[in-house]
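Engineer: Generate coordinates for the sequence data below:
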Amino acid sequence: MCGVGRRKSSVARVRIKPGTGKLIINRKELKEYFPLLKDQNQVLAPLKATEADSRFDVVINVKGGGTTGQAGAALLGIARALSNFDESLERPLRELNLMTRDGRMKERKKPGQRGARRRFQFSKR
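Structural biologist: Predicted structure coming up:
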C-alpha cells in the first residue's frame, strides 16, 4: 500500500508491505538517515501506535525541506499507508492525531519589504 505525507516543503512517498519490520529512507537505514532520536521517534510513532513495527517493511522516498519537516512528512505518509492497508487502524491513528496534516508553511516574502513580515526601517526625516 502507498501513502503520501507532506509537511512544510517536504514530501514523503511511503510504500508498506507485510514483512519483518525493515525501514528504509532514501536507500538508507532509519538511524543513518535521521541521526536525532526525536526524528526517529516521530517516524516510528504510527507503527508503534498500531503495534505494527515488526509486521511491515516500510520504504520511504522523501524530498525537500529539512530533517524535521521530512520526519513529519514520513510520519503522515506511514499513517496514511497503514490506513489504506487496513481501515481498522485509522481510529487509533486519529486518536493520537497522527492522521492530521500540519498545514504550517513558510510565509512568502512580500514585494517592497525585506522579508515576509519584516519592513524597512522607518525614517521620519
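
Engineer: contacts and neighbour counts: CA atoms only from here.
Structural biologist: Fine.

Engineer: Next, name the residue at the spatial heart of this protein.
Structural biologist: Among the residues of the chain, the one closest to the centroid is Ala73, at 1.7 Å (C-alpha atoms, centre = their mean).

Engineer: let's see this one next to it:
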Amino acid sequence: MVKNINLGIGTGRRKCAIARVFLREGTGKIIINQKELKEYFPIEDLVAKVRKPFLVTDSENKFDAFITVVGGGPTGQAGACAHGLARALAQIDPANHVSLKSNGLLTRDPRMVERKKYGQRGARRRFQFSKR
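Structural biologist: Have a look, this model is predicted:
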C-alpha cells in the first residue's frame, strides 16, 4: 500500500502569497517549503495562525501537512497557509466546514496593498500644497 496518498488538497491566498497544501495521514507535523513550521516562521503569532485550522477542527495529530508557498511576506504567507489548510480540511470532512466557516478561515482575506497613482508620491500621499 502506498503511504504518500494526499487526502486533501487546498490552495490558499493572502495578499500576494499563494500556498498549495497537501494533507496526508500522520502525526501532526507541518512542513513548509521543506522546512519545519517553527523554522520557517520564527514568530510565534504566525505559527499560531498556521495551526488554527487544526485547532478549530480538533485534528492536530491526525494529519501531516506539506505546504509549498510562494510570493508575499511572512504575514501573507502565514495567512495563505491557514486558508489552504482550512480548504483541505473542509475537503476531507464536510462536517469541518461549519466550524471553519464560523471562525472565518474559509474566507479569502480581500485586503491588498493599494496601488500607487500616477503623478503622486504614493497610493494616498499627495504633494504638499503651497498657497503662495
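
Engineer: Please work out the TM-score for the two chains.
Structural biologist: Scored against TM-score structural alignment, normalised by the length of the first structure, the superposed chains reach a TM-score of 0.96; 125 aligned residues with a C-alpha RMSD of 0.9 Å.

Engineer: Run through the strands of the first structure in chain order.
Structural biologist: Ranges of strands in the first structure, per DSSP state E, are 2-7, 10-18, 23-25, 28-29, 56-63.

Engineer: Include mean neighbour count when you put those strands into a markdown table, please.
Structural biologist: Shown next, in a markdown table, are the strands of the first structure (neighbours: other C-alpha atoms under 10 Å):
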| stretch | mean neighbour count |
| --- | --- |
| strand 2-7 | 22 |
| strand 10-18 | 21 |
| strand 23-25 | 19 |
| strand 28-29 | 13 |
| strand 56-63 | 20 |
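
Engineer: any chance of those strands in a markdown table, with distance to Arg80 of the first structure too?
Structural biologist: Formatted as a markdown table, those follow (distance: least, C-alpha to C-alpha, whole Å):
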| stretch | distance to Arg80 of the first structure |
| --- | --- |
| strand 2-7 | 5 |
| strand 10-18 | 9 |
| strand 23-25 | 16 |
| strand 28-29 | 21 |
| strand 56-63 | 12 |
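
Engineer: Out of the ones you listed, flag the one nearest Ala79 of the first structure.
Structural biologist: Nearest of those to Ala79 of the first structure, taken as C-alpha to C-alpha: strand 2-7 at 7.7 Å.

Engineer: residues in the second structure matched by the closest one, start to end?
Structural biologist: Under TM-score structural alignment, strand 2-7 of the first structure corresponds to residues 9-14 of the second structure.

Engineer: mean shift of the matching stretch relative to the first structure?
Structural biologist: Averaged over the aligned pairs, stretch 9-14 of the second structure sits 0.7 Å from the first structure after superposition, using mean C-alpha distance after the TM-score superposition for the first structure.
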